[in-house]
Each structure stands twice: as C-alpha cells, then as structure tokens.
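Trainee: Following is a predicted model, sequence given first.
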Amino acid sequence: MDSSVKIILHTNGGEWSKGLSGSVDCGADPVFEESAEGLNTRIHGCFGAVLVLDLSLYGENHNHPTVSRIFKAGREQKIFVVTKLRDQDSLYELFLKGARGFCSPDIEMGLLVKAISAVMQGELWISRKQTAYFMGRMYRESSSRVRQSTLLGSSDESLDPQLTEREIEIAKCVALGNCDKAVASSLDISPNTVKNHLRNIYQKLNVSDRVQLALICHGIDVEELRRSA
C-alpha cells in the first residue's frame, strides 16, 4: 500500500489538470491514471487518497457502469468530480454515490487547488445552492422524516444519547448551516476543537460529512438514502 500518494487524477490530461503538480501541498505530486483498469489497481493501493475523477472520460454520463464501479471501489478515497454537468439531479446522484465535491473543467487553478486541499482535509466542496438542493431532495425522499431522537428537538429527551452535551451543541450549530469558524465563535472554543469534536460526532453517528450530520439532526434516515443510491 502506497501511503505517499495523496492525489490520483483519473483524466486524459484536460487543461484543468495541467499545473497541478507541485501546486497542492501534500508531500507528493499527483499521480495520473487514465485507464479504468489501472485506476482500480491504484485505488486499492492508496488508502485515503483524493481521487479526482474527470467525468468527460465517460461522456459526462454519471450513470456510466465504469463510473459506478469507481465509486464502489473507491469507498476509502475522497472522490472529487470535475464535470460540465449543471443538472442538480445528476450532481445529487453523484453525491449519493460518494462524491465529496464538484468543479467545472474551466475552474481557475488556484481555486482548484483550494478545492482539492479542502477535500483532502475531509471537507465538502459543494455550493450552498447545491447543499440546499441536496438536503431538500433527501428530505422529500426519506420515508422516515421524523425520528424519536431528533437533535434539533426542544427537550432533553430528544437529544441523541451517543453524544456528549458539547457534541450536541456543535451538531446543532452545524445543522443550522454554520461553518467551523462560526461554531467556534458562538461556543467560545477554537476551530481546531470544533474539527476534533466533529470527527468524534461523525464516527459515533456513522456519517462522513456535515450534510449527512445535518440530515440526521433534522430526523432524516441517512442509511435509507445510502441504500437507495
């Protein structure tokens, strides 16, 4: 297993990929892998890497069988998709498959580096508009809209017993759309402390990001949505 590889670029050399080498501070240059077969081998050898998927390789078809196989094989990777797609439903389906962020092929290099760095650190790179759409659609599609244990409930009985009081405070703030810095400011703690608490919260609730955390706080069954993806 090669732990030195932090970024895998699955592309045929689009303009957006040129200049990435040396631009992202991850200790090693990105590895290019154009073939799906080579990518499959690379995925299994690089735990925790960011996989940048160029959807143009598959005609911008998010339902292409190979794309689905890549997402299944890359469960341990953070997948970032470069795509011309603007259709929110298509992006939503990619998000449910496991995409951690999206950008257009004509993205400015500095912004692309920032996006990949954010995903590398475990954050999502999706717009507020996309977040609102994804959450709205998840809510509509969930058949379990209200749980007995809803973190945004008004009484102590509604608070999830898995979390500490501080974790519940942070989860509520995140569910209301606050960034780490805003959460830290409102609770008078450091942003790093917020990040540490969030890691524990994600592990306890079996979620991977703040969108899924917000859904649980609003009483939506994330596991059901995963099974339907």
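Mentor: Perfect, thanks for sending it.

Trainee: use CA for all of it now, contacts and neighbours both
Mentor: Will do.

Trainee: And the helices in the protein?
Mentor: Assigned by DSSP state H, the chain shows helices spanning 36-45, 65-73, 88-97, 109-120, 128-141, 165-175, 180-187, 191-205, 210-217, 222-228.

Trainee: Please compare the first structure with the one that follows:
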Amino acid sequence: MIRVLLVDDHPVVREGIRGMLSAENDLDIVGDAASGPEALARVAELSPHVVLMDLRMPGGDGVAATVRITAEHPGTHVLVLTTYDNDTDILRAVEAGATGYLLKDTPRAELAEAVRAAARGETVLTGRLAGKLVTGMRNRSAPAGPALSPREVQVLRLAAEGATNAAIGRALHISPTTVKTHLMRVYEKLGVGDRTAAVSRALRQGLLPGD
C-alpha cells in the first residue's frame, strides 16, 4: 500500500481528494494537514510515501515544508497539487525538492497514477507544466554545465515529461537497461542522485534547450 498524506488549508478540498483516491485499492490516505508546519509534524508521525502538498496556505508555506520534508525524510516524496500554474511557483516547488507538480483539476485516474509514480521517485509533470518549468529555468541566469551527449539530452527530456525507462526505450528504440545507463551517466555528470534533481539542474544550466 502507498501511504498518502493530504496537505491543504481547505477542508472541502482535502475531503474531495480523499474521496477520489480512497477508491484506489493500493492507495491508503493515512492523514491530512492544513499547513506546512502541521504537515511536517504529520510526516514525522505517519511516515507517508507521498505527500500531496498545496503551495499557498495561510498557516505555512508549502514550499518551505517541501524543503524540510525532502531533507529530513528521504523516504517521503512530495507531489505538489495546487491551483496555480505560473512559472515561478513551478520552479520554486521543483527547486525545493518536489517530485512533481499537478493542478487540482487533474482527473482522478491521472492523479492516482501520478501518486504511484511519485512513490517510485519518478518525475511527475504534464507536458504543459514541463514547458512552463523550462521557461522559468531559462529566465534565470545559470553557469555553464557539463556537456550532455545528444542521446543523454533525449533521454533526460523524456524523463522530464514523466516517461518511465520502458517508455523512453520504446520512444528511442533502445532497451530500458540502456536508458538506465544513460540516466546514470547524466546523474554522474550533474552530480545528482535522481531524476527530479537531474531535470532541475539541467534546466538551470541550460542543458535542455527547447525544440
């Protein structure tokens, strides 16, 4: 079972999300919180696999809570679920360590699958939001980074869109094992340990140019 914590300052929203996800046999809603500080306490108490985190809450910022959760509880992944889709919010969330970013109008089936992907540590960004993240990263000055090969760029771009190793392999006509090898080389070049950090750093350093 994937243990999920809901964080939102609106009780109606929390109940709505609980109702959507409770129908999934492999998802267990273990608790909820109404602010960032409360979320920190609940994560320490409940050890969820995934935190569905709102960003803007009067009782405490979701980005600050994400930073603390990802630093202090490496087994817990934060998946942002919010109303806002501007470049700055998406960038702040990813830089804080969030595994992904979804909007509250995401359909139930897509939300459930995103939670499963987040529990596996995979990056969760729709194509539209990934584009906004790229824009936000480009608008910031960044030092030159290590060169990635054309194939590594292709693999990382697909990873940024949330594709699994198998899906990347099918798209590029290579094996999932080869995809994993490319990703490991990317991690080594960028000095990171996972997909989300690799995507964030590559975008910040201008290593994922647009089409």
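Mentor: Received, thanks. All values reported here derive from a predicted model rather than from experimental measurement.

Trainee: Touching, residue 129 of the second structure and residue 85? I think so.
Mentor: Yes - here residue 129 of the second structure reaches residue 85: they are 7.1 Å apart, a contact under Cα atoms under 8 Å.

Trainee: Between those two, which has more neighbouring residues?
Mentor: Per other Cα atoms under 10 Å, whichever of residue 129 of the second structure and residue 85 has more neighbours is residue 129, with 20 against 15.

Trainee: tell me the contacts of the more buried one?
Mentor: Taking Cα atoms under 8 Å, 6 or more residues apart in numbering, we find residue 129 of the second structure in contact with 85, 90, 101.

Trainee: hmm, try it at 6 Å
Mentor: Residues near residue 129 of the second structure by Cα atoms under 6 Å, 6 or more residues apart in numbering: none.

Trainee: And it, what's its match in the first structure?
Mentor: Alignment note (TM-score structural alignment): residue 129 of the second structure maps to residue 130 of the first structure.

Trainee: Quick check: closest non-adjacent residue to residue 115 of the second structure.
Mentor: Distances taken as Cα to Cα, 6 or more residues apart in numbering place residue 50 nearest to residue 115 of the second structure, at 6.8 Å, with adjacent residues excluded.

Trainee: How about residue 158 of the second structure?
Mentor: In space, and not counting its chain neighbours, residue 158 of the second structure is closest to residue 168: 6.3 Å by Cα to Cα, 6+ apart.

Trainee: And residue 108 of the first structure, by the same measure?
Mentor: Closest to residue 108 of the first structure by Cα to Cα, 6+ apart is residue 16, at 7.9 Å.

Trainee: measure that neighbour to residue 113 of the first structure for me?
Mentor: Distance from residue 16 of the first structure to residue 113 of the first structure, counting by Cα to Cα, to the nearest Å: 10 Å.

Trainee: ok, now residue 195 of the first structure?
Mentor: Per Cα to Cα, residue 195 of the first structure is found 21 Å from residue 113 of the first structure.

Trainee: what does residue 134 of the first structure give?
Mentor: 24 Å.

Trainee: Spatially central residue in the first structure, please.
Mentor: residue 100 (2.7 Å; Cα atoms, centre = their mean).

Trainee: Quick check, that one in contact with residue 126.
Mentor: No - Residue 100 of the first structure is beyond contact range of residue 126, at 7.7 Å (criterion: Cα atoms under 6 Å).

Trainee: my read: residue 8 of the second structure touches residue 54, true?
Mentor: Yes - with contact defined as Cα under 6 Å, residue 8 of the second structure reaches residue 54; the gap is 5.3 Å.

Trainee: now for residue 153 of the second structure: what does it line up with in the first structure?
Mentor: Alignment note (TM-score structural alignment): residue 153 of the second structure maps to residue 172 of the first structure.

Trainee: now its match, nearest residue through space, not along the chain?
Mentor: Distances taken as Cα to Cα, 6+ apart put residue 152 closest to residue 172 of the first structure, at 6.4 Å, once the chain neighbours are dropped.

Trainee: now residue 170 of the first structure
Mentor: Nearest to residue 170 of the first structure is residue 183, by Cα to Cα, 6+ apart, at 6.7 Å.

Trainee: give the contact list for the closest residue to residue 181 of the first structure other than its chain neighbours.
Mentor: Nearest residue to residue 181 of the first structure in three dimensions, chain neighbours excluded: residue 191, at 5.5 Å (Cα to Cα, 6+ apart). Residue 191 of the first structure makes contact with 180-181, 184, according to Cα under 6 Å, 6+ apart.

Trainee: swap the cut-off to 8 Å and go again
Mentor: Residue 191 of the first structure sits next to 180-181, 183-184 when contact means Cα under 8 Å, 6+ apart.

Trainee: if I look at the most far-flung residue of the second structure relative to its centre, how far off is residue 165 of the second structure?
Mentor: For the second structure, the largest distance from the centre (Cα atoms, centre = their mean) belongs to residue 173, which lies 26.0 Å off. Applying Cα to Cα, the value for residue 173 of the second structure to residue 165 of the second structure is 12 Å.

Trainee: Then residue 157 of the second structure?
Mentor: 12 Å.

Trainee: Correct me if wrong: residue 130 of the second structure contacts residue 157.
Mentor: No - with contacts counted by Cα under 8 Å, residue 130 of the second structure stays clear of residue 157, the gap being 9.6 Å.

Trainee: Before I go, just wanted to say thanks for your time.
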